[in-house]
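> One predicted model, sequence on top.
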Amino acid sequence: MTIAVTGATGQLGRLVLEELLSSQEPGSLVAVVRDAAKAGELRARGVQVRVADYSDAVALTEALTGVDRLLLVSGSEVGSRVAQHANVVNAAQAAGVGFIAYTSVLAADTTELILAPEHKATEELIRASGLDFALLRNGWYTENYAQTVATAKQTGAVVAASGDGRVASATRADYAAAAAAVLSSAGHDGRTYELSGDYAWDFKELATAITKIAGREVVYRPVSAPELVEVLTTAGLDEGTAGFLAALDLDTKAGLLATVTGELSGLIGRPTTPLLQALEASTAS
């Protein structure tokens, strides 16, 4: 059985391959990458490295030839992802891939989360493709708060427009372990997994965790969305990025990231990584 992972040198893809290397023969794994130079370590360990960009349909078909099971790691170019993902799905069909798993987002077909529409559209493409599939609806990554930790260390405050909203986050390594489990075992065809951390924390708890890391008191300072935009633009962010981050905070305030399902820990056979432990690890790295 040959397993391929797209975005294999990215933050999530490389962790999925690392998990797979613990149970699969290196030669049975395919790393699909944009830049072969970044995959030297994988090649040295015996992983097949194939170069293909999400926008290059021909290269994708060549890269996926002979692949039995594929993980499509969602692209990072917001606004372009549906077309890019369609190229991967079409290439998988053309290459005769038997099974595709996709890293989506929690409740992609029903949530109002600002990031959801492209994921929902990709899920629809996959369902219509005729391929056997599994949808891995990943919740929030704890690593997304690395910059929050860095800023709070300096300022003594977590400033957000999230109100009393909660976040059931987990680490990329947690989600990678789930993806590897689905890719390397049977019984997942047609499944949709709602994946999230075992506990939904609030921003007061986030501030408490950062206090322990920083060695100084850190407090949570809730603000309105317009106030947050002003804070972020004053710090140097452009209006578009600041507005996007404020919108994410409002989604958090609305409870869109708070869902705890237990499906992630069920797939990986262990509890998800606690908030403080995850933040300490991301800070150290």
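Arrived safely. Numbers count the residues shown, from 1 in each chain.
> alpha carbons only for contacts and neighbour counts from here, please
Fine.
> Would you state the helices of the stretch 151-285 of the chain in chain order?
Read by DSSP state H, counting those that start in this stretch, the stretch 151-285 of the chain holds these helices, from start to end of the chain: 172-183, 203-214, 225-234, 239-253, 263-268, 275-284.
> Can you name every helix or strand that the longest one contacts?
The criterion is 3 or more C-alpha pairs under 8 Å, 6 or more residues apart in numbering; DSSP states H and E, and the helices and strands that helix 239-253 contacts are strand 166-167, helix 225-234.
> What lies in contact with the last one?
If I follow you right, that is helix 225-234. Under the criterion C-alpha atoms under 8 Å, 6 or more residues apart in numbering, residues 159-161, 239, 242-243, 246-247, 249-250 lie in contact with helix 225-234.
> ok but residue 30 is inside a strand, no?
Yes - according to DSSP: H, G, I helix; E, B strand; the rest coil, the state of residue 30 is that of a strand.
> okay, now it: neighbour count?
Here the number of neighbours of residue 30 (other C-alpha atoms under 10 Å) works out to 26.
> And residue 43, by the same measure?
When neighbours are defined as other C-alpha under 10 Å, residue 43 has 18 of them.
> out of everything not next to it in sequence, what's closest to residue 179?
Once its chain neighbours are removed from consideration, residue 179 has its nearest residue in residue 16; the separation is 6.6 Å (C-alpha to C-alpha, 6 or more residues apart in numbering).
> try this one next to it:
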Amino acid sequence: MIVITGATGQLGRLVIDRLLALGVEPGRIVAAVRTPAKAADLAARGVVVRECDYTRPDTLTTAFAGAERVLLISSNELGDRIPQHRAVIDAAKAVGVGQLVYASVLHADRSTLGLAGEHRETEALITASGLTHVLLRNGWYVENYLAALPQALAHGAFLGSAREGRISWAARADYAHAAAAVLSQPIGPNAVFELAGDQAHTLAALAAEVGRQSGKPVVYKDLPRADFQRFLLDAGLPAPLAELLADSDEQAADGALFDDSGDLTRLIGRPTTTLDVAVRAALAAA
């Protein structure tokens, strides 16, 4: 059995889609979710659905029963991740999971990103548990920026604080395919993969590509971190998320989101999604 936590989230659904495309039998895939009713479409495809609430340890041991591999997708409750992740790790150990795969963050062991702290501590907990594990240190999703596409088209600008920092982003589907590759085939014990796109770009390059494809003038406007964070708050983002995004942009300016290891391409067996393809898809969906 392969268990995917957070399976109704954007990444989790893509991982399951990829596992099915690789020929993994639906009955061997467990969608572990807080609200099983939200996974009715997955159940209709033959995927096993089990309740899995990071704050209720009894649901975790039941969800992980019989699991050969478990993918731990981070809780979205910033600041409260550590006790929740600890509960997952403890449950995985208690039921004898063969391998725990964790979706971490790029260069978690040395990253200056504010969000890296909880990932770094989670990695330490996994290592201390003695569980056989794989750490998938995911870089930035290009969708993190393309989510602002409608506003950028309306106002002619992307806003940020990354200056000329080069960001090795990849599409969410690329990271999902990497997770599926690890979950569906033997991977050496306690492996670590630094996952990032094949090419690195500035936010100015992103704006230029959007302008080229849309036929509308779009530029990148760089702001001081405090101003960008205030903009995000005024746009309605929760304070912790606004702080995280503003910090990530500021750190990206100094290279925190750059990587050229090539691990992601080697795992998925193809080049990562290019900027022009990602922008084209986002424009089609806008």
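Alright, I've got the coordinates. Small disclaimer: the values here were computed from a predicted structure and weren't measured.
> Just the buried residues from the contacts of helix 225-234 of structure 1, in PyMOL please.
In PyMOL, this line selects whichever of these come out buried by 16 or more other C-alpha atoms under 10 Å:
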select buried, resi 159+160+161+242+243+246+247+249+250
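> Between which two of the contacts of helix 225-234 of structure 1 is the distance greatest?
Taking C-alpha to C-alpha as the measure, the contacts of helix 225-234 of structure 1 span a maximum distance of 17.2 Å, between 159 and 239.
> Quickly compare the helices of the stretch 151-285 of structure 1 and say which is most buried.
helix 172-183 (a mean of 24; mean count of other C-alpha atoms under 10 Å).
> mean offset of that helix relative to structure 2 (after superposition)
On the superposed models, the aligned residues of structure 2 are on average 0.6 Å from helix 172-183 of structure 1, with distances taken as mean C-alpha distance after the TM-score superposition for structure 1.
> who does that helix touch, helix- and strand-wise?
Using 3+ C-alpha pairs under 8 Å, 6+ apart as the contact criterion, the elements in contact with helix 172-183 of structure 1 are helix 13-21, strand 69-72, strand 99-105, strand 132-138, helix 263-268.
> Of these, which is nearest residue 113 of structure 1?
If you check each of these against residue 113 of structure 1 by C-alpha to C-alpha, strand 99-105 wins as the nearest, at 8.9 Å.
> one step back: okay if I get the helices and strands packed on helix 239-253 of structure 1 as CSV plus distance to residue 127 of structure 1?
Output for these, formatted as CSV (distance: least, C-alpha to C-alpha, whole Å):
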stretch, distance to residue 127 of structure 1
strand 166-167, 29
helix 225-234, 36
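> Quick check: residue 169 of structure 2 touching residue 141?
Yes - with contact defined as C-alpha atoms under 8 Å, residue 169 of structure 2 reaches residue 141; the gap is 5.3 Å.
> So for those two, which residue has more residues nearby?
Legend: neighbour count by other C-alpha under 10 Å for residue 169 of structure 2 and residue 141, higher for residue 169 (29 against 19).
> ok, the more buried one - contacts?
Per C-alpha under 8 Å, 6+ apart, neighbours of residue 169 of structure 2: 139-142, 196-197, 199-201, 257.
> mind running it again at 6 Å?
140-142, 196-197 (C-alpha atoms under 6 Å, 6 or more residues apart in numbering).
> Closest one of these to residue 218 of structure 2?
Proximity of the contacts of residue 169 of structure 2 to residue 218 of structure 2 was ranked by C-alpha to C-alpha; the top entry is residue 142 with 17.0 Å.
> Assess the claim that the closest one and residue 171 are in contact.
Yes - counting by C-alpha atoms under 6 Å, a contact exists between residue 142 of structure 2 and residue 171, whose distance comes to 5.5 Å.
> Would you mind grabbing the residues shared as contacts by these two?
Shared contacts of residue 142 of structure 2 and residue 171, defined by C-alpha under 6 Å, 6+ apart, are absent.
> before we move on, the earlier item: what would the helices of the stretch 151-285 of structure 1 look like in a markdown table with distance to residue 11 of structure 1?
Shown next, in a markdown table, are the helices of the stretch 151-285 of structure 1 (distance: least, C-alpha to C-alpha, whole Å):
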| stretch | distance to residue 11 of structure 1 |
| --- | --- |
| helix 172-183 | 8 |
| helix 203-214 | 23 |
| helix 225-234 | 25 |
| helix 239-253 | 20 |
| helix 263-268 | 18 |
| helix 275-284 | 12 |
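> tell me which of the contacts of residue 169 of structure 2 is nearest to residue 278 of structure 2?
residue 142 (7.5 Å).
> Next, count neighbours for the closest one.
Other residues lying near residue 142 of structure 2 total 21 when counted by other C-alpha under 10 Å.
> same question, residue 45 of structure 2
Burial of residue 45 of structure 2 is recorded as 11 neighbouring residues (other C-alpha under 10 Å).
> Not counting sequence-adjacent ones, nearest residue to it?
Counting by C-alpha to C-alpha, 6+ apart, the residue nearest residue 45 of structure 2 is residue 26, at 7.1 Å.
> do residue 189 of structure 2 as well
Spatially, and ignoring its direct neighbours in sequence, residue 189 of structure 2 is nearest to residue 132 (5.6 Å; C-alpha to C-alpha, 6+ apart).
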